[in-house]
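# I'll drop the sequence and a predicted model, then ask my questions.
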Amino acid sequence: MKIALAQINYHIGNFEHNSQKIEHAIHWAIQQKAEIIVFAELALTGYSPLDLLEYKGFIKQSEEYLQAIAEKCVGITAIVGAPAVNHSNRGKRLYNSAWILSEGKVQQVVHKSLLPNYDVFDEYRHFEPASEVNISEINGHRLAITICEDIWDTEDVPLYSRSPLEQLMKQSPEIIINIAASPFNYLQTFRREKILRENALKYKLPIVYVNQTGAQTELIFDGNSMACDDGGNIRERLANFNEEVKVIETGENWYGNPASPVPAPPSDEAITSLIHDALICGITDYFKKSGFSQAILGLSGGLDSAVVMVLAAESLGPENIRAVMLPSSFSSEHSIADARQLALNLGSRYDIIPINETFKSFENTLAETFAGTIFGVTEENIQARIRGVILMAMSNKFGHILLNTSNKSEAAVGYGTLYGDMSGGLSVLGDVYKTQVYDLARFINRKVEIIPLNTIIKPPSAELRPNQKDSDSLPEYDLLDNILYQYIELRQGEQAIINQGFDPVMVKRVIKMVNANEWKRHQTAPVLRVSPKAFGMGRRMPLVGKY
């Protein structure tokens, strides 16, 4: 059976754009004599439309475009992800569905059974789970068509009380098709391969898995669509972070195969490369889909802003990046020199706007009010907010999006100034720990020195007071990031982390900082998600809780 896997970058709510891409892929697959072409979950609407699904006009448009796509399906069957109306008088108004189109019309609609409601997913908010499942017969072939989460119930303690695949197996399918919208994190490809292998071995069937690619604000989709035989051996894999349509041909040699080796987790080097590529994808699509092309950022001479500048230059082109250096009396000469050298290395425009006089003006304005107090965090924050005002003014004046350069370690413990260095329209490194930022810098410089070496090796500092270093206020990043990873990604409690050998005083201090700064994180820019647990839509914590 010749099956086309269509891995496409969709745009949420842009029916014309999405349908054109779908129709173009169908036309190409017909020329390749494919029998079936498979698209991703919610391909027509983009994933996820969120509360756009509550508008009847949105669903009506989706159905109209589906009918137009169906008319193009002559001589081929297309499996297209889109919402479907629940016509019963019970349950949610919609299903998350796979529409089977052929002979110019809709032949069947298959509904998703397992609706995830964890991390970044909130599908039960809008969708009703399927009440029954049936195989689909296409050109004499019996297909078990499933939608993303429907094949993820392989855990020792399943999240769900029913298994759609177990039910489908009673109807003797010959192949499993899974259409997905599976967001990227640096462990997700490994987990997908593991899931596909487990299902292929359990049911002794090949699996065709089609994911989407591209970014939708925080969520980045890496693609990595694949097909495996009944032993879980990957027979075909599509590109990372790129669109691709490819035809595979299944046959007798896809059955009766030995079990594939158990997939290995990615190496540290592979994780760094994946994070780099994911951030490029996230920046590129955020700008393109928002209708912007140029970015501005504060370039301090420190590591975070340097890495963000390089990633932005790779994504948008160095000519579309404007760096602004905002030195104060506490800024070191080498920081200004490093920042200037990076801009020159990339060929990007830069401005130097000293903030000394502006800061003095604030000091004069507040002199009477602050009389009898000493220089402290308030004065440090004023400097950061002066920089934020200048950067946002330039963003406003010239139509550039301001990129936020704070890393995950800083965001976790509140080491940043709200309305100052936490300003911006997109947080590029908000899901990247400081130790990972160092890895990214070394990855960027792997062939040639783009980021000045001094930027990488000097002790990190906010340079808001004389001789300041991050380590004055925070644990060393190697230690801090380890504790944060245990608490945030692994959801280990205080005592469980202490039991691993960490200093109890340090653990309690770090966890207290994380919990106390939830209010700050709720007011920051959307964060590009690259880890299994990012701040933002996938981590919901009370602002005024006490735990």
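Looks like it arrived, so ask away.

# make it CA atoms for all contacts and neighbour counts henceforth
OK.

# what ranges do the strands span in the stretch 101-250 of the chain?
The residue ranges that make up the strands of the stretch 101-250 of the chain, judged by DSSP state E, counting those that start in this stretch, are 105-111, 136-138, 141-147, 175-179, 207-210, 213-216, 219-222, 226-228, 234-237, 244-249.

# mind listing what's buried in the last one?
Going back to what we said before, that points to strand 244-249. Going by neighbour count (16 or more other C-alpha atoms under 10 Å), the buried part of strand 244-249 is Glu244, Val245, Lys246, Val247, Ile248.

# Tell me if I'm right that Pro526 and Leu429 touch.
No - look at Pro526 against Leu429 with C-alpha atoms under 8 Å: they stay out of range, at 10.5 Å.

# So between these two, which is more surrounded?
Shown here are Pro526 and Leu429; by other C-alpha atoms under 10 Å, Leu429 has more neighbours (27 against 21).

# The structure to be compared is supplied as follows:
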Amino acid sequence: MSDRFRLTMAQANPTMGDLEGNAAKAFAAWQEGKKAGADLVALPEMFIVGYNAQDLIKKPALQAAAMAEVEKLAESCADGPALAIGGPFAEGDKLYNAYFILNKGRIVSRQLKHHLPNYTVFDEVRLFDSGPLGGPYAVGNTRIGSPICEDAWFEDVAETLEESGAEFLLVPNGSPYYRDKFDRRMNHMVARVVETGLPLVYLNMVGGQDDQVFDGGSFVLNPGGELAVQLPVFDEMTVHVDFERTDDGWRALPGDKALLPSGEEQDYRVCVEALRDYMGKTGFKKVLLGLSGGIDSALVATIAVDALGAENVRCVMLPSEYTSQASLDDAKDIAERLGCRYDYVPIAEGRQAITNTLAPLFAGTEEGLTEENIQSRLRGLLLMALSNKFGEMLLTTGNKSEVAVGYATIYGDMAGGYNPIKDMYKTRVFETSRWRNCTKRDWMMGPAGEVIPVSIIDKPPSAELRPDQKDEDSLPPYDVLDAILTMLVDEERSVADCVAAGFERDTVKRVEHLLYISEYKRFQSAPGARLSKKAFWLDRRYPIVNRFRDKS
């Protein structure tokens, strides 16, 4: 009986629907495992298709093509270690989230996901059928159980596998990031280890998919919850883990234990990786954005440079007569600090032409919000023209506070293809900007040092659409606004709860009103990096037409 088992863990980054490309990545990992003398090479959940596939997974043509790729992989990997890979399995009128074990040229086992997540970004109950509680599979003379992602968050699947002879647990995951999620994962996995007395391998994918970023952070636990191996977060890598059979069963030998960065750093990296993969997986090479001289566009420009390199980022200042000299100076300053292209495109002439065109229709009315928004919409038109002409994707720059209360102009500054800070409240935008000025990491393509001028961070926020305008003319101070929004949005708390927390009822009701009436704007907004469990899109799906208001 062998007393050693080598597992190759591929913490890999699939591309949605790129079946051949994902299969090629799996084969490359298998080759690394073969060279290292592995017994089993493992990839994450649904890897052959990518995750989260949403309704794409219901397409029979995709299911058939994915199955064909898995079968081809089995043939290609016949001479070497077993390969474990996730994908869809259709049987009759049922569809399962499956984990395939390939060995000696064929599929030798299928594990079927039992617990289907149906919350936040997950809709698996409407996409898949629940598989039965099953037993382990054999690789050589070792029996392995594979609870698939959500299955390991409950006791029954792991306990059934242990009772039916599993000697260790290999958990493939497609688990997307939100802040502090790693601690929740670890707590659940430690519980499974304590309950079963078995070692556990938690294998997560990395990379961006639309709004979601899979953060890796794969790890190996020994019985008792002792950490044997910890992979870094966000990095694509293939690692070999050795297990040794003892009188008390298998134990993982100690390996590298990466230190996990702070939540602030992880949030920023999610913004960078989300944009980098959104660009790479959609085929875009370059981006542009309107650089106003304010904090939001400054941070988005910095994220873009860190993600893509300065040579792939165009910043455009589009001043009106209300744009301050300080904003003009700050915008040019940050573009020079980042090293990216800076274009200066005044909008006065275009705005005057639009004003003249509308004058007969607007005669006898007072100037107000409509005229202010023409400026924003003209900027959107010009930026989209540049995007079309040069093939550069337009980034939007609204933070979560603005997105929540509709403090943005639809078809104006909301125009664009992606928003890296969509789930970042304004107060965190300031914190993150200060952090980036003090921090440089290898995964950042931008320069070190104070990349965002302090004058941008310190100035009062303003849309500069009228003389001496300040955001706080229309909104509560951002520390108050963000605290209320955190309660109403992220925590689903009541108006009464907010009042009990010390906020003025009139202020809370006003914020609630703005939140509800802005739903139609969010419905049409660009996707953006998900940092929380209540990001605007799949996490929080509210009707556009809605007369409910909390009277508590």
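Yep, it's here. In this text the structure is predicted, and so the values were computed from the model without any measurement.

# Neighbours of Pro60 of the second structure, how many?
Burial measure for Pro60 of the second structure: 12 neighbouring residues, criterion other C-alpha under 10 Å.

# Pull the contacting residues for the counterpart of His17 of the first structure in the second structure.
When the second structure is aligned by TM-score structural alignment, His17 of the first structure is paired with Gly21. By C-alpha atoms under 8 Å, 6 or more residues apart in numbering, the residues touching Gly21 of the second structure are Pro14, Thr15.

# sec struct for Gly21 of the second structure, please.
With DSSP: H, G, I helix; E, B strand; the rest coil as the basis, Gly21 of the second structure sits in helix.

# Look up how far Glu162 of the second structure lies from it.
Separation of Gly21 of the second structure from Glu162 of the second structure (C-alpha to C-alpha, to the nearest Å): 35 Å.

# What are the contacting residues of the longest helix that the second structure contains?
Secondary structure assigned by DSSP state H gives helix 369-390 as the longest helix of the second structure. Helix 369-390 of the second structure is contacted by residues 288-290, 316, 318, 320, 347, 350-351, 392-394, 409-416, 465-466 when judged by C-alpha under 8 Å, 6+ apart.

# Just the ones of those in helices?
Judged by DSSP H, the contacts of helix 369-390 of the second structure include Gly350, Arg351 as members of helices.

# What subset of the contacts of helix 369-390 of the second structure is buried?
Buried subset of these (neighbour count, 16+ other C-alpha under 10 Å): 288-290, 316, 318, 320, 347, 351, 392-394, 409-416, 465-466.

# In strands, which of the residues you listed fall?
Mapping those onto strands (DSSP state E) picks out Leu288, Leu289, Gly290, Val316, Met393, Leu394.

# Most widely separated two among those residues?
Across these, the longest distance by C-alpha to C-alpha is 13.0 Å; it joins Val316 and Met393.

# what residues are shared contacts of these two?
Listed as contacting both Val316 of the second structure and Met393 by C-alpha under 8 Å, 6+ apart are Leu288.

# which ones are touching the counterpart of Arg179 of the second structure in the first structure?
By TM-score structural alignment, Arg179 of the second structure lines up with Tyr186 in the first structure. With contact taken as C-alpha under 8 Å, 6+ apart, Tyr186 of the first structure is in contact with Ile271, Leu274, Ile275, Val530, Ser531, Pro532.
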